[in-house]
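# Show me the folded form of this:
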Amino acid sequence: MGKTDIRVRVRPGRGLVLAGAAAAAAAVSTLTGCSLQLEEAVCGGGHYPVLAVNSGGGDCVPDGEEPAEGWARYPEGKVPEKVGDKWYVYWSTHTLDGKGAIVELPEGE
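The predicted model follows:
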């Protein structure tokens, strides 16, 4: 068998433009102290977050379904949407009691 000849046509400067754009984005990130970060949703599409009553922890429930016994919806306006957001952090140290009142979690729970 003969040697295969593969030719790739590259437009001059195209790779340099892309490399330059990537370097510029990295420089801006470094200078401003910002990092490129993807935010992860607490629940996927078609689900909403719930929290464990009298305990730490959370779960996701399909839209249109009620939480199971021992679980509750987050109070209106205090629902975590993204991992690490204000309410996500808050609910890592708080929960709801059996009457729906917000209470602090005992340390270590």
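# Please make it C-alpha for all contacts and neighbour counts, starting now.
Fine.
# what residue lies at the spatial centre of the protein?
Nearest to the mean C-alpha position of the chain, by Cα atoms, centre = their mean, lies E40 at 1.6 Å.
# Might you report the residue contacts of that residue?
Contact partners of E40, counting by Cα atoms under 8 Å, 6 or more residues apart in numbering, are 82-83.
# From H47, how far off is it?
Here the criterion is Cα to Cα, to the nearest Å. By it, E40 lies 14 Å from H47.
# Equivalent analysis for N54, please.
From N54 to H47 the distance is 22 Å (Cα to Cα).
# the more surrounded of the two?
N54 (22 against 15; other Cα atoms under 10 Å).
# want to put them side by side, so please do this one too:
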Amino acid sequence: MRRTGQPTAALRHGGARTAAALASLAAVVALTGCSLAYEEDICSNGEYPVLSVGGTGSACVSDGEKPPTGYTRYPQGKVPQQVDDKWDVYWRTHTLDKDGKVIAAPATG
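Take a look at the predicted model:
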């Protein structure tokens, strides 16, 4: 006759396996969580980002060089640094006109 309140041997070992599986899962989550924090720079070292005039296109230009025709520097304080940062997202729906005024970006379609 089995005593109530006492787990069987199989249940005790299953609990140990479950605990080991949960510990492994926690380790995977911890390691993956670190890699999700990676932020990709808009440009490489030695470059700066520029915005296409009248559009949402962008490019990277070597430090010391002027932006190519049709591109301009971002306004000071509004330069995207990493992909999906505040200014990268902002400039997806805004642009600069030929006079340097911030305007809504043209609709794409």
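# Show me the strands in structure 1, by range?
Under the criterion DSSP state E, strands of structure 1 are mapped to 47-52, 58-62, 71-73, 94-96, 102-104.
# TSV for these, including distance to A25 of structure 1?
Shown next, in TSV, are the strands of structure 1 (distance: least, Cα to Cα, whole Å):
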stretch	distance to A25 of structure 1
strand 47-52	34
strand 58-62	36
strand 71-73	40
strand 94-96	39
strand 102-104	42
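# Can you say which of those strands is packed in most?
strand 94-96 (a mean of 22; mean count of other Cα atoms under 10 Å).
# Mean distance between that strand and structure 2 after superposition?
On superposition with structure 2, the mean distance recorded for strand 94-96 of structure 1 (mean Cα distance after the TM-score superposition for structure 1) is 0.5 Å.
# And for L105 of structure 1, the neighbour number?
Neighbours of L105 of structure 1 under the rule other Cα under 10 Å: 17.
# these two touch, right, it and T95?
Yes. Under the criterion of Cα atoms under 8 Å, L105 of structure 1 makes contact with T95 at 6.3 Å.
# Is there a neighbour count for G46 of structure 1? I'd like the number.
G46 of structure 1: 10 neighbours (other Cα under 10 Å).
# Thanks again, I'm all set now.
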